[in-house]
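In: Pasted the sequence and its predicted model underneath.
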Amino acid sequence: MAFATDNATNNVTDNTTDILNETNSSILKENDITLSKTISQNTYSLSSSPQSTGLGDIAALWVWSTSYNSIDPVALKNAGYTDVFVYTKETTDGISKLNQFINKFSGSNIRVHAWISCFVDVNGNWIVAHDTARQQTVRTFISNIIDTCPSVNGIHLDYVRYGGTAQKYGVTFSTNTITNFVSSVNNLVNSENPNLLLSAAVMPERDLNDDYYGQDYAALSPFLDFMTPMIYKGSYNQNTAWIGSTTKWIVEHSSTVIVSGLQTYQSDSNPTPLPLSEMEGDAKIALANGSQGFALFRYGLIISNFAPKKLFIPTPVAGSPARNAVNVPVNIIITTTFTEPIFEGTMFIELKNSAGSIIPITTSINGNVLTITPVNPLIRATKYTMILHTGSLVDSDSNPIAYYSRPFTTDSTYPTPTAGNPARNAVNVPITTKITTTFSEPIKQGNMNIQLKSSTGTIIPTTNTINGNILTITPNNPLQRATTYTIILNTGSITDLAGNPNKLYTRPFTTEHG
């Protein structure tokens, strides 16, 4: 593969190549600014965790602001789009156009993001990323967007990189510069509106990304709600399989949500939209390799009948008990939450124990949550696996779920005494004392072989009660003075709620002399 630099203009296309006139142009060269050795490499700081959880499937579009009149939010929503990145020029007019889009998309449930260029200015000139004046200009612009566009849903950073010249300034310095800048934007966004999503378009060149562009996927991940690698096969003269392998590599080297950026046309030299089958194939292979969606470059160059909603399948995003959970209560109700509302498919759903036996269950669906309830309490200290077979559930477009299983193990931990009154070896204990023992978890009756014995071995009559995790032993009569007694909880005398029996436990004490 030929990897892109500022001088390899035939190998790569950036979203903001045409940011000034919104027409095709060549990639712009980075200004040659001398690096001062006194510039410090700041440590990264995260003021607030990204909002990534709960994003669901993402189907986004990069949209030029000049497309305002032609774009139809209702049609996009019906097709299954969830987000639009609206190019926002670094001008008052740019912000005004962004607000027009926000108003037009109001009520559509499609999120509108301000798509901004970081290190290419309004005149189309590269600015080195360590130019602190430029960094502050971008942050000020973002702050202005947040202040004047209160209904914007996100900030989408583009050209947040060096223009292929990161090695010139030192890879470590360059990656620290880019990461620190994104960290500072994260801090800004979260201080002004923590509900905004922060995302970034990044280059797709895997382990060479930091060498050329100062973009380290892993380092950037904590500061972004999602990351959009521009995996443009036409610009790199690659095929659909390359989209899959590149997506997989970036997913494995990131810790945030990945939304693969896909090119919707043949190449810059041939802007013919890809046929429907090819577009769907590109999207499907990105999803199959871990992408949580896709962003399409760009609106206006997409085959008209492409519908993202036909490509997303309901995917589990949370479950209780969690995968490989242990010490699960035997009366557990099993829930699985999906990325979208679900409906009955074949309903081929099973719960099996480690021996392969099928456990009787009932099932119910509420919105995007499947609930599985065992008909009878499960067996303690046993591994179970919940199995959702392919097609057992579908979404509103009849897209079937893929095979899914999740194992867990029921409670095998026996209840342990954690406190007692009177304490072990206590003296001068009142002869009318009630003896309590607190356990590590709620308990219930076992064989109730519980004894209170004097030092001569005489068994003292008692009444025994349980309340939550506390066992209370009450002697039927006052104890003898100046006498040592021992409570004895024989193995299995009590159990936890899963039926795990206690182990033998004794605790002596001595009554008062009088």
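Out: All right, it came through fine.
In: from here on, contacts and neighbour counts on C-alpha atoms
Out: Fine.
In: who does the strand or helix carrying residue 95 touch, helix- and strand-wise?
Out: In this assignment (DSSP states H and E), residue 95 forms part of helix 92-105. The contact analysis (3 or more CA pairs under 8 Å, 6 or more residues apart in numbering; DSSP states H and E) places helix 92-105 against strand 83-87, strand 111-117.
In: Quick one: classify the nearest residue to residue 435 once chain neighbours are set aside as helix, strand or coil.
Out: Closest residue to residue 435 in three dimensions, ignoring its sequence neighbours and counting by CA to CA, 6 or more residues apart in numbering: residue 473, at 4.9 Å. The three-state assignment at residue 473 reads strand, by DSSP: H, G, I helix; E, B strand; the rest coil.
In: which residues does residue 473 contact?
Out: 434, 435, 436, 462, 463, 464, 465 (CA atoms under 8 Å, 6 or more residues apart in numbering).
In: what about versus this one:
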Amino acid sequence: MGYYINPKVTPVSKINFTTLKDAGITDIYILVRNDNYYSILSEAKLKADSVGIKTNAWVFPGFKHASQIARMKIGVQLDVETYHMPDYIPEIKAMRKATQGVPFSVCAKPEKWDGYQYYDLLYPHCDYIVPMLYIGDYQVEITHLKSVTQFYNYIYPGKIVAGLETYESDQNLTPKGKNTLLKEIRAVQHHTRGVILFRFGLSKFH
């Protein structure tokens, strides 16, 4: 199970990585920019390695240092939530080439729920696709969560990791209860490689 971390609101120095590990987190995805990636990822990897958690960089289009991150033995996730995915395919292909030897994933809007998102173009150029399956924002039920991941896995077997939000929606930032989150995780777990949890604001793992 993965966990997104924005170090501007959740400084790495304040995170208890043992607590993360005990909560079942196996991977962290740290938001970095061109001007801060090295210091943030170096600190995060040192602490994550000490408890057996894998470190990944979470980056946006325009990031220039994917090859340097790969040499740090850190995975890379490119966040491309757009309605113009074909425009980004050259950058995705270049980043895949730059990250040989480490996991490379692409975060995207959910196909079917949000129209055609060109997963067929993404599929050959990443290790896995991460659809942002935010049921509160798309106003769908957990049954739809299960059916859409089942569909993805049929078309793109072994390529899907589900992105789940830990709050009700972008309009309602109330944290979801543990049982609600577990229901969502269980709905997708048989049809995905795993899940990554996204939360606004300060992480509870500090």
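Out: It's in. If you're wondering where the values come from, they're calculated on a predicted model, not measured in any experiment.
In: Quick check: TM-score for this pair?
Out: Put the two chains on top of each other and the TM-score (TM-score structural alignment, normalised by the length of the second structure) is 0.87; 203 aligned residues with a CA RMSD of 2.4 Å.
In: just to revisit the earlier point, figure out which of the helices and strands packed on helix 92-105 of the first structure is closest to residue 203 of the first structure.
Out: Residue 203 of the first structure sits nearest to strand 111-117 of all these, at 14.1 Å, using CA to CA.
In: how deep is the residue nearest to residue 75 of the second structure when sequence neighbours are not counted tucked in, by neighbour count?
Out: Sequence neighbours aside, residue 56 is the residue nearest to residue 75 of the second structure in space, at 4.3 Å (criterion: CA to CA, 6+ apart). By other CA atoms under 10 Å, the residues close to residue 56 of the second structure number 29.
In: Which residue of the first structure sits opposite residue 56 of the second structure in the alignment?
Out: Correspondence of residue 56 of the second structure to the first structure, assessed by TM-score structural alignment: residue 113.
In: show me the contacts for its match.
Out: 83, 84, 85, 86, 152, 153, 154, 155, 156.
In: Now render the residues you listed as JSON lines, adding distance to residue 132 of the first structure.
Out: Shown next, in JSON lines, are the contacts of residue 113 of the first structure (distance: CA to CA, whole Å):
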{"residue": "83", "distance to residue 132 of the first structure": "31"}
{"residue": "84", "distance to residue 132 of the first structure": "29"}
{"residue": "85", "distance to residue 132 of the first structure": "26"}
{"residue": "86", "distance to residue 132 of the first structure": "26"}
{"residue": "152", "distance to residue 132 of the first structure": "26"}
{"residue": "153", "distance to residue 132 of the first structure": "27"}
{"residue": "154", "distance to residue 132 of the first structure": "24"}
{"residue": "155", "distance to residue 132 of the first structure": "20"}
{"residue": "156", "distance to residue 132 of the first structure": "20"}
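In: Of these, which ones are shared with the second structure?
Out: Retained contacts for the contacts of residue 113 of the first structure in the second structure, judged by both residues aligned by TM-score structural alignment, their matches' CA atoms under 8 Å, are 83, 84, 85, 86, 152, 154, 155, 156.
In: Could you report the neighbour count for the third one?
Out: By other CA under 10 Å, 27 other residues sit near residue 85 of the first structure.
In: Now which residue in the second structure aligns to it?
Out: When the second structure is aligned by TM-score structural alignment, residue 85 of the first structure is paired with residue 29.
In: ok, the counterpart of residue 276 of the first structure in the second structure - how many residues close by?
Out: Superposed on the second structure with TM-score structural alignment, residue 276 of the first structure falls opposite residue 178. Residues within reach of residue 178 of the second structure, counting by other CA under 10 Å, total 9.
In: Relative to residue 171 of the second structure, how far out is the residue nearest to residue 75 of the second structure?
Out: The gap separating residue 56 of the second structure from residue 171 of the second structure is 28 Å, by CA to CA, to the nearest Å.
In: same check, this time on residue 96 of the second structure
Out: 34 Å.
In: all helices for the second structure, in order.
Out: 17-22, 37-51, 66-71, 89-98, 119-122, 135-138, 142-155, 178-188 (DSSP state H).
In: Report the spatially closest residue to residue 185 of the second structure, excluding sequence-adjacent ones.
Out: Using CA to CA, 6+ apart, the nearest residue to residue 185 of the second structure is residue 195, at 7.1 Å.
In: show me what contacts the one you found?
Out: Applying CA under 8 Å, 6+ apart to residue 195 of the second structure gives the contacts 1, 2, 161, 162, 163, 164, 185, 189.
In: Buried residues, stretch 34-52 of the second structure. List them.
Out: Buried residues in stretch 34-52 of the second structure, counted by 16 or more other CA atoms under 10 Å: 37, 38, 40, 41, 44, 45, 47, 48.
In: List of residues touching that stretch?
Out: 7, 12, 17-18, 21, 26, 30, 32, 54-55, 57, 63-65, 69, 74.
In: 10 Å instead?
Out: Taking contacts as CA atoms under 10 Å, 6 or more residues apart in numbering, the residues outside stretch 34-52 of the second structure that touch it are 7, 11-13, 15-22, 25-33, 53-60, 62-66, 68-69, 72-74.
In: quick one: residue 285 of the first structure from residue 351 of the first structure, how far?
Out: 31 Å.
In: ok, those two, which is more surrounded?
Out: residue 351 (22 against 19).
In: what's the helix or strand for that one?
Out: Assigned by DSSP H and E, residue 351 of the first structure falls in strand 349-353.
In: which bit of the second structure covers that strand?
Out: Using TM-score structural alignment, strand 349-353 of the first structure pairs with nothing in the second structure.
In: Residue 240 of the first structure - how many residues pack around it?
Out: 19.
In: What of the one 5 residues further on?
Out: Each residue near residue 245 of the first structure was counted by other CA under 10 Å, and the total is 14.
In: No further queries at this time; thank you.
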